[in-house]
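K.L.:
Could you work out the structure for the sequence below:
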Amino acid sequence: MLTITQELYDRIVEHSRADHPDEACGVVAGPAGTGRAERFIPMLNAARSPTFYEFDSTDLLKLYREMDDRDEEPVIIYHSHTATEAYPSRTDVSYANEPGAHYVLVSTADADDAGPFQFRSYRIVDGEITEEEVQVVEAHPPTA
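P.N.:
Down below sits the predicted model:
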């Protein structure tokens, strides 16, 4: 199950709507080993495409170095689908190389600024897609 704060949920949806009709993409990092999604990092879709997303390789390298320096890992890797449902495509599966991450997809296919959208989360390991429940909370409980 993915547990995400309302603030992060809203920011992912906002980014997805803002980049529409192109796909939006980004990462939510968290302290290594905790599974806690904490730091929202919107990325530029280098493909600038309504049907494909690609992280800029320089930005991605910088992000991974920054996460390493902060002892973080990618907890959520998200992107939007602008014309289809929020379900991983074959391309999405082929690029899913973080087995510990939650892959969040937001579909803006039927959305307008206030309209409906889909927000779904998956685990993708060795090409296997498993949808998981999304629990939205006001805030993460304090760490012990």
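
K.L.:
Going by C-alpha atoms from here, please, whenever you check contacts or count neighbours.
P.N.:
Noted.

K.L.:
Now name the helix or strand holding the closest residue to Pro116 other than its chain neighbours.
P.N.:
Of all residues beyond its chain neighbours, the one nearest Pro116 is Asp110 (6.5 Å), with distances taken as C-alpha to C-alpha, 6 or more residues apart in numbering. For Asp110, there is no helix or strand it lies in under DSSP states H and E.

K.L.:
Asp59 now?
P.N.:
helix 57-69.

K.L.:
outside of that helix, which residues touch it?
P.N.:
Counting by C-alpha atoms under 8 Å, 6 or more residues apart in numbering, the neighbours of helix 57-69 from elsewhere in the structure are Ala29, Met43, Glu73, Pro74.

K.L.:
this one next, for a side-by-side:
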Amino acid sequence: MLTITRALHDALVAHARADHPDEACGVIAGPAGGGLPERHIPMLNAARSPTFYEFDSTDLLRLYRELDDRDEEPVVIYHSHTATEAYPSRTDISYANEPGAHYVLVSTADTDDAGPFQFRSFRILDGEVTEEPVEIVDSYI
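P.N.:
Next up, the predicted model:
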């Protein structure tokens, strides 16, 4: 199960809506080994595409160095789908290389600034996709 604060949930949704009609992408980091998402790191979609996302390689290298320096790990890796449901595509599955991460998808396909959206979380391991429940909390304490 993914447990996430309302503030982080809302930040992901806001990022997805702001980048629409292009896909948004980013990471939520947390203390290494802790499993709790704490620090939102929106990333630039280097592909600038409504059907594909790609982390900029320079930004990604910088991110992983920063995570190492702060003794953090990517707890959530997220992106948006702008025309389809919030479910990993074959490409998403092939790029999933963090076995401990929650892969969150936000669909803005049927949304406007205040309209509905889908927010779903998955574990992706060795090409197998498993949806997991999401619990939104005010705080972890």
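
K.L.:
mind listing what's buried in the helix holding Asp59 of the first structure?
P.N.:
Of the residues in helix 57-69 of the first structure, those buried by neighbour count under the rule 16 or more other C-alpha atoms under 10 Å are Leu60, Leu63, Met67.

K.L.:
Could you do stretch 41-60 of the second structure as well?
P.N.:
Applying 16+ other C-alpha under 10 Å to stretch 41-60 of the second structure flags Ile41, Pro42, Met43, Leu44, Asn45, Ser49, Pro50, Phe52, Tyr53, Glu54, Phe55 as buried.

K.L.:
All the strands of the first structure, in order from the start?
P.N.:
Ranges of strands within the first structure are 2-5, 25-31, 39-43, 72-81, 102-107, 118-125, 128-132, 134-137, based on DSSP state E.

K.L.:
how much does the first one stray from the second structure?
P.N.:
Aligned to the second structure and superposed, strand 2-5 of the first structure gives a mean residue distance of 0.1 Å (mean C-alpha distance after the TM-score superposition for the first structure).

K.L.:
counterpart of that strand in the second structure, which residues?
P.N.:
The counterpart of strand 2-5 of the first structure in the second structure, counting by TM-score structural alignment, spans residues 2-5.

K.L.:
what do you get for the fifth one?
P.N.:
Under TM-score structural alignment, the counterpart of strand 102-107 of the first structure in the second structure spans residues 102-107.
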